[in-house]
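A.B. asks: model the following, please.
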Amino acid sequence: MVKPEATPRVVIYHQSHGHGETFVPLAPMIESGKLTHLVLAAVHINEDKTVTLNDHPHDDPYHDQLWAETRMVQEAGVPVLVMVGGWAPGTTDKLDGDQFDTYYPPLRDFLKAHQLQGIDIDVEQDMSLDVVIRLIDALRADFGREFDIILAPVASAMWGGANLSGFDYEELYRARGEEIDWVQIQFYSGFGELSDLRDVQRVIDRGVYPVDKLVLGAIGAPETGTGFVEIDQLCVTLSEVAARYPEIGGVDVWEYFNALPGGVAAPWEWIDRVHDALHAGADRVNALGLIPTPETVELGEGRLTLPRRVTVSGAPSAVDAVESALGTGTGIRLGEGDGALLTLVDDADIAAGGYRLKVDGSGIRVSATDRDGFLAAAHTLRQLFPEWASGPWPLPGAELSLPHVTISDAPRFAWRGLMLDVARHFEPLPALYRFLDQMAALKLNVLHLHLTDDQGWRFDVKGYPGLVRVGSWRTDTHVWTQKENDGTPHGGFYTQDQLRALVDYAQHRGITIVPEVDLPGHVRALLAAYPHFGDPAAERKPVATTFGVFDEVLHLDTDTVAMVEEIFTQLLDVFPSKRIHIGGDECPKTQWQASAAAAELATELGLARVEDLQNWFTDHMRDWLTERGRQAVAWDEVIDDHESPGTVIMSWRGHGPGVEALRRGQEAVMAPWHYTYLDQYQSEDQREPFAIGAFTSWQKVLGYDPALDVPADAPGTLLGVQGQLWSEYMPTAQAKEYMAFPRAAAIAEIGWAKQPAAEDDFFARLVVQGGRWDAAGINHRSVGGAKPWQMGGTGRLHRPEDHGGSPDPKPDEQ
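C.D. replies: Next up is the predicted model:
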């Protein structure tokens, strides 16, 4: 059993000692060593001078087990206090006026009888300030300095608002502040909230009670009272408070027995969660919110304040990289001048993409060996600035400062990517630029752009105008949860010049755009425009309005292959990336198997069976790209029954296909759907907006190791990891942002950091990062949960009951 730490305090009120007929044991609450104080409630002084604990005299045999287990708690190093007063009237009245000498002695004797270590004076009826002071003085005289004396005001009483106690808490503190160990402030029942920092800040801003004496009171479950804040959001608030005020006094809960998330079955989970949020939030490195986690961080004590015009020395390419990464939100303008505040140094000893960053009183020094390193350093630098610096424009009149710090860092993997499906739902061009900005800020360096699918064709190909005239739009969209199609046409495409500009923008931010034209399956949009490239006997069908896998595939004769080569010729002219994605996933063989023309074609190509047409096509495109100095990337189906050396395998059906590719000597990118598909539900909360199904939280992403089970002697190369945003059920840019963030940050973490952060630490950093996304106007999902306006509600985004679970991967899917 771990001895609890003194601060920040984690305090529980325990009133329902028996839940129904079942005694609530105290041992589990101290098992982790994270509880610091136990307050038993509620003590009442009666007319006959007896003292009761709830409904029974304190010395009644009913309480024998409670007092026995209380001693066990004390022996574990957790002080036990009692709450006197509360909502039930009578007790405070008896201590008021000339009755004090009559009713105080029974209270004193009760405290001594059970060797209690403190008292919570919970005044919820009018009581005079003089009597409260008299009670505090008497307790201190009788029990000494080691005895804890605390109070439990409603939050509004701490800023001069509604007050249940009848006296002024600020006056009390000025009179007896030294004798008050802390205050447990009730941020519930309509007197305050802990859903965000606002009410806590109101108390702190009064400047009366020291921050280390402020313990923030929460409700443990909705049925306990009004003002309940769900545990994830409560932990966000606690993390924010601790990051801003590491000396914060702590948190308490009313009450223990049914506190969520564990509820009656495991109320101690509340203790562990809030403890970890407070401690991780107060950590000085976590409070910086650096994502992904650098290799080493050494914090100094001072801060450096920068002017808006910063003098710089360094190579022009390095200056350009840093200026690009800092963005417009900082308001910084770099220029030459004497006594450079920012020094950029080329250092060949630093690993590719890595950097060293030092901030002290003399300025900022960045060392790197390449442009990617200077970009990464500048993005770290931007995270060290105030959150507003991540917005689109600087905050007028605000000071731009950052802590003294030394950071050494380098990436784990070369490929740290996100796939964005713009085919199922078109993404407006400005949203793509915005998406690239957020990727760069997280040091993600590959945008895999899924340009074509059954539901839409987004790449303008000269000589094939039907691809955009016909293939780029559909008449409507049908989602299985709705009885009818939505009746709304959907579409859009990108011109080649638009994409060239986007590629250049991405390159300036250290991001390579890898385009995907998905073939030979997923071609309904292509065949709607040019049906003769499909099976000669097949029925002509429109662009798909539903989602799923369709039987239609390309008929891979000479004319079709020439068309494909022309598409890729133009694709290569727009996208300079070394690697080009040719698709290859979910290609049914049904149409080929039923086709006389496909059988004849297979024979002409010397293939043993029509099912081998896809293998032939994969190798043809691999060789065609190789001849032009490029490399094919394909989804992992292409190696199911085939060797395709030289092709980069994107392992989506699990971790296993990627490992197999590495064993064969190929390059691989890990993208298993169980861990990296960001179109799945972010939580099991029934209020989440409708998604494709399954459940992938940021915690699940963070816990994934792309190098899992990769043999040390595997001849292939693990390029990295990638998250997937399939957009069937993400109709807008806002919806894609909600599904991407914060999980994209976890992808960045496991792709960059050699030792990814622990879950509690990453939570604290995501809280800080959330402020940056807010500044940038990103529709992210808070780690505290969806905002009311982000939930599915009861309309078309309603999550069907029990839709999406959290299945564990089968052994062969790992």
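A.B. asks: going by C-alpha atoms from here, please, whenever you check contacts or count neighbours.
C.D. replies: Fine.
A.B. asks: next, count neighbours for the closest residue to Ala537 other than its chain neighbours.
C.D. replies: On the basis of CA to CA, 6 or more residues apart in numbering, the spatially nearest residue to Ala537 that is not a chain neighbour turns out to be Ser595, at 7.6 Å. The number of residues packed near Ser595 is 17, by other CA atoms under 10 Å.
A.B. asks: repeat that for Thr558.
C.D. replies: By other CA under 10 Å, the residues close to Thr558 number 11.
A.B. asks: let's see this one next, to set against the first:
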Amino acid sequence: MHFTAKIQGSHIACTITSDRALKSPTFCASLMAPGTVIAGGHLTRQVAGYLEVALPDLAPGEPHELTLAHENPGFVPRNRAWLPLGAYLRTQQGPIQLPPLEQGIRQAEAPRVPDHPGLRLIPQPQSWHPAPGETRFTTLDASHPAFAAADALARRRGIAPLIGPGPRVTVTLDPALQDDHEITIGPEITIRAGNEAAVFHAAITLLTLRETHGALPHGNLQDGPRFGYRGQHLDCARHFFAVETILKLLDLMALLKLNRFHWHFADDEAFRLQTTSTPEIWEKTALRGEGHAVPSVFGGGISSGGSYSKADVQRILTHAQALHIQVLPEIEVPAHSFCLNLAHPGLQDRADNRAEVSIQGYRDNIVNPALPETWAFLEPLALEVASLFPMGMIHLGGDELPPDAWAGSPEVTALKAREGLATHLDVQGWTMAKMAGYLAQHGIRTAAWEEATRGNQGGIGHDALIFSWTGQGEGIHAARKGHQVVMCPAQNTYFDIAHSPDPEDWGATWAGITPLEQVVNWKPVPDSAPDIADKVAGVEGCFWGEFTTQDVEMEPMVAPRILGLANKAWDRRDSVDGPSLRALAQAYGPLLDRIGWQRHRGGVNPGYTPGLP
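C.D. replies: Presented below is the predicted three-dimensional model:
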């Protein structure tokens, strides 16, 4: 079999050449958004970006041309990520996987820039006072448990051990320092730190300086984080990432002093956590593709996916805790629930015409909050998920509600009358507040995306932590309503966004283009809103998996841009600009190579199976 695809203006030109005679096959694949057929076949089914196209009989060796486009004329293909993913043919003899297109970014090694003149360290310290001399060492004589954790990280990631014979390290705890620490580097090393996490961060600093400088420059370093929340998100619903990949990401986060892992394992496409209260949702949606409840959306191919057991959760939590990282789980309320509705009928009003369509093109992707069954389902699910994670917080989603949600539901019409709700946003705000109130009774704090604050009754309330993603305006609004806010503007911190405008590159483009420099081209507390400074809890980078079919494709999208995020989260002086970030990324390149982090391509390999790690 032979399959190619290329961008032709606003269209996608595909060529399928079969190695055998096939009678009336069906072409199955996924696009970035709902598609249509221009020529070469007949559209027979569509679910969001997934489409099925009836083809004529294919003769051996004779190319067949198929021309596709996105249904929305504004969705013009921008790069190779917009080409068909997970393409296969459904035939009378069974499904046949078509050869995968090249995936992942096509960025060459960046041109060399002058070395960073100061400490080659991300994040940059709060202050550094150099002294004459340096100490070259292979290992350090350090007995504190935090050094053991840093040493274990180094050993498992291919970095030279940190602990062994060498300069002596003396650690003193001073609770007055809280999260801060001070390192004095000379022939011996002394550390004063406010807590165990601060000692670990000091150990990471010493490990990093050994790798980026080859020695420890003498001097005094005072350091500590700007924000308590320093996060990285991973979408494991659109693509099932192996546990080992998650552990590797946690190690990278720890090397950059990030301390919150936002685990997004539930969305329209799958619910991947093996829950006890609602086993049907993960049993029916963990796999997608041919013959599964969820079709091959977002490059699932013939069959792909997986689920995370409670043993997997515990393994991730144990790993994270050793690195002083907390894990924030996320479910979705009330939208992004396509897979829930497939797996658990009864969450929608039977009398509703359900005419709403989500921004991704899904129908039936919202649950109905006016039904008792919805709450009998959601409350135990949310409580079980939250109870698995010691952070004591659960993210409830709350984003991208279709604009005409519940417009045809008599049950919601009655709910509006009872509760004084006028619009779909009012209904969502009421729903989020009800769920947050239930969880608060069990001692669990909630988080949600920015849309959760909307509605005529004040939105989610309950001291919810709000994530501002479309920009910073909604975050400012939420902060002025009294919420703590995590700033994660897509234009700067969404690492699934393309690095460059090159059509041969890879990535989403709806929020623009995000080169490395753009990750530091913003301020977590905007100059226009100094009054919200005490409400900004931190920042977060996000990686969404809509067009990821192999774990490795994530790596060059995240790093080196995560370096800029880490500095934004930590550096109180905000001292890194675009050129200095480029120089620091250059210094970190060998370290990323050493831990096996793919920086340049991350595309498919011969013989790969779409969707599998």
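A.B. asks: surely Asp705 of the first structure is in a helix?
C.D. replies: No: looking at Asp705 of the first structure with DSSP: H, G, I helix; E, B strand; the rest coil, it is coil, so not inside a helix.
A.B. asks: distance check, Met83 of the first structure against Leu139 of the first structure.
C.D. replies: Noted for Met83 of the first structure: a distance of 14 Å to Leu139 of the first structure, by CA to CA, to the nearest Å.
A.B. asks: longest strand of the second structure?
C.D. replies: Secondary structure of the second structure per DSSP state E: the longest strand is strand 163-173.
A.B. asks: which is the next helix or strand following that strand?
C.D. replies: The element immediately downstream of strand 163-173 of the second structure (helix or strand, assigned by DSSP states H and E) is strand 181-185.
A.B. asks: and that next one, how far out from the chain's middle?
C.D. replies: Counting by CA atoms, centre = their mean, to the nearest Å, strand 181-185 of the second structure is centred 34 Å from the centre of its parent chain.
A.B. asks: now stretch 625-643 of the first structure
C.D. replies: The gap between the average C-alpha position of stretch 625-643 of the first structure and the chain average comes to 34 Å, counting by CA atoms, centre = their mean.
A.B. asks: same check on stretch 571-583 of the second structure?
C.D. replies: Between the mean C-alpha location of stretch 571-583 of the second structure and the chain-wide mean there is a distance of 23 Å, by CA atoms, centre = their mean.
A.B. asks: how far away is the residue nearest to Ala537 of the first structure from Val564 of the first structure?
C.D. replies: With the distance defined as CA to CA, Ser595 of the first structure ends up 21 Å from Val564 of the first structure.
A.B. asks: what ranges does the stretch 101-250 of the second structure have for its strands?
C.D. replies: Assigned by DSSP state E, counting those that start in this stretch, the strands in the stretch 101-250 of the second structure fall at 127-135, 140-141, 163-173, 181-185, 189-193, 216-223, 229-235.
A.B. asks: tell me the angle the longest strand of the second structure makes with strand 127-135.
C.D. replies: 150 degrees (axes from the mean of the first three to the mean of the last three CA atoms, to 10 degrees).
A.B. asks: other residues contacting strand 163-173 of the second structure?
C.D. replies: For strand 163-173 of the second structure, contacts defined as CA atoms under 8 Å, 6 or more residues apart in numbering pick out 137-144, 147-148, 151, 187-195, 199.
A.B. asks: stretch 371-379 of the first structure now?
C.D. replies: Everything outside stretch 371-379 of the first structure that qualifies as a contact, by CA under 8 Å, 6+ apart, is 317-318, 321-326, 352-357, 366-368, 410, 440-443, 509-510.
A.B. asks: likewise stretch 294-314 of the first structure?
C.D. replies: 284-285, 319, 331-345, 359-361, 363, 399-410, 753-755.
A.B. asks: circling back: filter the contacts of stretch 371-379 of the first structure to the buried ones?
C.D. replies: Members of the contacts of stretch 371-379 of the first structure that pass the buried threshold by neighbour count (16 or more other CA atoms under 10 Å) are listed as 318, 321-326, 352-357, 366-368, 410, 440-443, 509-510.
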